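Colleague: mind folding the following:
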Amino acid sequence: MSAFFIFVFVMSFTPGPNTMMAMVSGQQRGFRSSLRLNLGMLFGMGFMGLMGALFAHWLQSTPTFLTVMKIVGSAYLMYLAYHIFISKPGEANNSTGGFRTGMLLQLTNIKGYLYFITGLGAFSLTGVLNNMPVKWLMMVLIGSLGTFAWTVCGQMMSKFYHQYYRVFNTVITLLLAFAAVDLWR
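Modeller: The predicted structure is shown next:
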């Protein structure tokens, strides 16, 4: 059981496209204004988890679907990277703030699909925790805690961000570009 929770926490709190966007949103808008983005990620994560639970075998055995998801995910990550690169503190930047952005980011997040396919399929827990809906709910809630935590960290770094936004935006842009390329390994 501890292996499952270690896996879920590591996958939820380590950097990925969703956590980077949550952090940027926290820096640029603060926690309260980032709630829509986080709720979109929560909804997208829940839906992604349902698809992972229902179609795990098919997803693992259909390379065409994975290729399409990689294309869509890479394109979307590059779109977000561009908008972060050109953004300045205090600008209204819709690419990092809305419910739809959070949901779309999650639905194109290959790391998220692997999170659910592995977490739901590879780990056997004891008792009620082994029930698929319970495992799904735990993974969605812990995964969402990860994005909320990164939003809080972003807000805490806001003063630093405003002072060094060009460097920070460049680093985040490069990390998102790396994530887009890394999908193809």
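
Colleague: CA only for contacts and neighbour counts going forward, please
Modeller: Will do.

Colleague: what residues sit buried inside the strand or helix carrying residue 154?
Modeller: Mapping residue 154 onto the secondary structure by DSSP states H and E places it in helix 132-156. Of the residues in helix 132-156, those scored as buried under the neighbour-count criterion (16 or more other CA atoms under 10 Å) are 135-136, 139-140, 142-156.

Colleague: so which residues make contact with it?
Modeller: Counting contacts by CA atoms under 8 Å, 6 or more residues apart in numbering, the residues outside helix 132-156 that touch it are 8-9, 11-13, 18-20, 22-31, 34, 38, 41-42, 45-46, 49-50, 53, 116, 119-120, 128-129.

Colleague: what's the answer for stretch 96-104, then?
Modeller: Surrounding stretch 96-104, the residues in contact under the criterion CA under 8 Å, 6+ apart are 18, 21-22, 24-25, 33-34, 36-45, 80, 84, 95.

Colleague: and stretch 37-50, by the same measure?
Modeller: 18, 22, 25, 96-107, 112-113, 116, 136-137, 140, 143-144, 147-148.

Colleague: equivalent analysis for stretch 169-185, please.
Modeller: In this structure, residues lying in contact with stretch 169-185 by CA under 8 Å, 6+ apart are 16-17, 20, 70, 73-75, 77-78, 80-82, 84-87, 110.

Colleague: next, the structure of the following sequence, for comparison with the previous one:
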Amino acid sequence: MDLTTLALFLPACFALNMAPGPNNLLSVSNATRYGYRTACLAGIGRLLAFSGMIALASAGLAVVLQTSELLFYAIKIVGAAYLLYLAIQLWRAAPQMQDESITAKVGILALARQEFLVAAGNPKAILVFTAFLPQFVVPGQPITPQFALLGALFLMLEWIAISLYAYMGLHMRRWFAEPRGKRVFNRCCAGLLSAAAAVLLMARRA
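Modeller: Okay, the predicted model is just below:
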């Protein structure tokens, strides 16, 4: 793989990583509620889900999602339902309860599992890997090493996106120090998660 291909891939990939979505919204919310470090570590769950999707795309198994309408819509409905569940939890969360949860140091594993489930519940993600990464594979060269390199770069840029969104959430934490501000923020996040669930439900196979 030459430098020209990488020069085209990196900015396009980073734009994809930085696009607002359910997982990036979770990073903002987690940083606001539990702190920057916790939000970044929770993002490992998302990276694990994306690693599995990249492996599936590399193996060509993503064709199953493209050909199986039942499987695609089953994953889509489960993913949308989980987003709605998170939205309801945020909408109903009391600010004072959040303060208690912060002092109790909410388990990172639980938050990482949340990130994993949100990422894994979006069947369009693996189709993105199937459609996006292969565009930068150079014909005539071994495919597996190229795909592995592109996948590793994607995950590295995704980690940077997690850190940036968590940093944004850290500053929002200062802006929404009062209970009323926290309630407004939670309900905005709940509304955005609900919108993401609606978009996911309307998604069609490529």
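
Colleague: mind checking which of the contacts of stretch 96-104 of structure 1 are in helices?
Modeller: When the contacts of stretch 96-104 of structure 1 are checked against helices using DSSP state H, the ones located there are 18, 21-22, 24-25, 36-45, 80, 84.

Colleague: what's the helix or strand for the aligned partner of residue 182 of structure 1 in structure 2?
Modeller: Residue-level alignment of residue 182 of structure 1 against structure 2, with TM-score structural alignment as criterion, gives residue 199. Here residue 199 of structure 2 sits within helix 179-202, counting by DSSP H and E.

Colleague: rewinding a little: which of the contacts of stretch 37-50 of structure 1 are buried?
Modeller: Applying a neighbour-count criterion of 16+ other CA under 10 Å, the buried members of the contacts of stretch 37-50 of structure 1 are 18, 22, 25, 96-107, 112-113, 116, 136, 140, 143-144, 147-148.

Colleague: quick revisit: show me how far the helix holding residue 154 of structure 1 is from its chain's centre.
Modeller: Distance, stretch centre to chain centre, for helix 132-156 of structure 1: 9 Å (CA atoms, centre = their mean, to the nearest Å).

Colleague: cool, and stretch 36-55 of structure 1?
Modeller: Between the centre of stretch 36-55 of structure 1 and the centre of its chain there are 10 Å (CA atoms, centre = their mean).

Colleague: nearest residue to the middle of structure 2?
Modeller: What sits nearest the mean C-alpha location of structure 2, by CA atoms, centre = their mean, is residue 23, with 3.0 Å.

Colleague: next one: that one from residue 156 of structure 2, what distance?
Modeller: Taking CA to CA, to the nearest Å as the criterion, residue 23 of structure 2 is separated from residue 156 of structure 2 by 16 Å.

Colleague: just give me the match in structure 2 for residue 165 of structure 1.
Modeller: By TM-score structural alignment, residue 165 of structure 1 lines up with residue 182.

Colleague: how deep is its match tucked in, by neighbour count?
Modeller: Residue neighbour count, defined by other CA atoms under 10 Å, stands at 22 for residue 182 of structure 2.

Colleague: OK, contacts around it?
Modeller: Going by CA under 8 Å, 6+ apart, residue 182 of structure 2 touches 95, 176.

Colleague: and the gap between it and residue 173 of structure 2?
Modeller: In this structure, residue 182 of structure 2 lies at 8 Å from residue 173 of structure 2, with CA to CA as the measure.

Colleague: sweet, I'm off.
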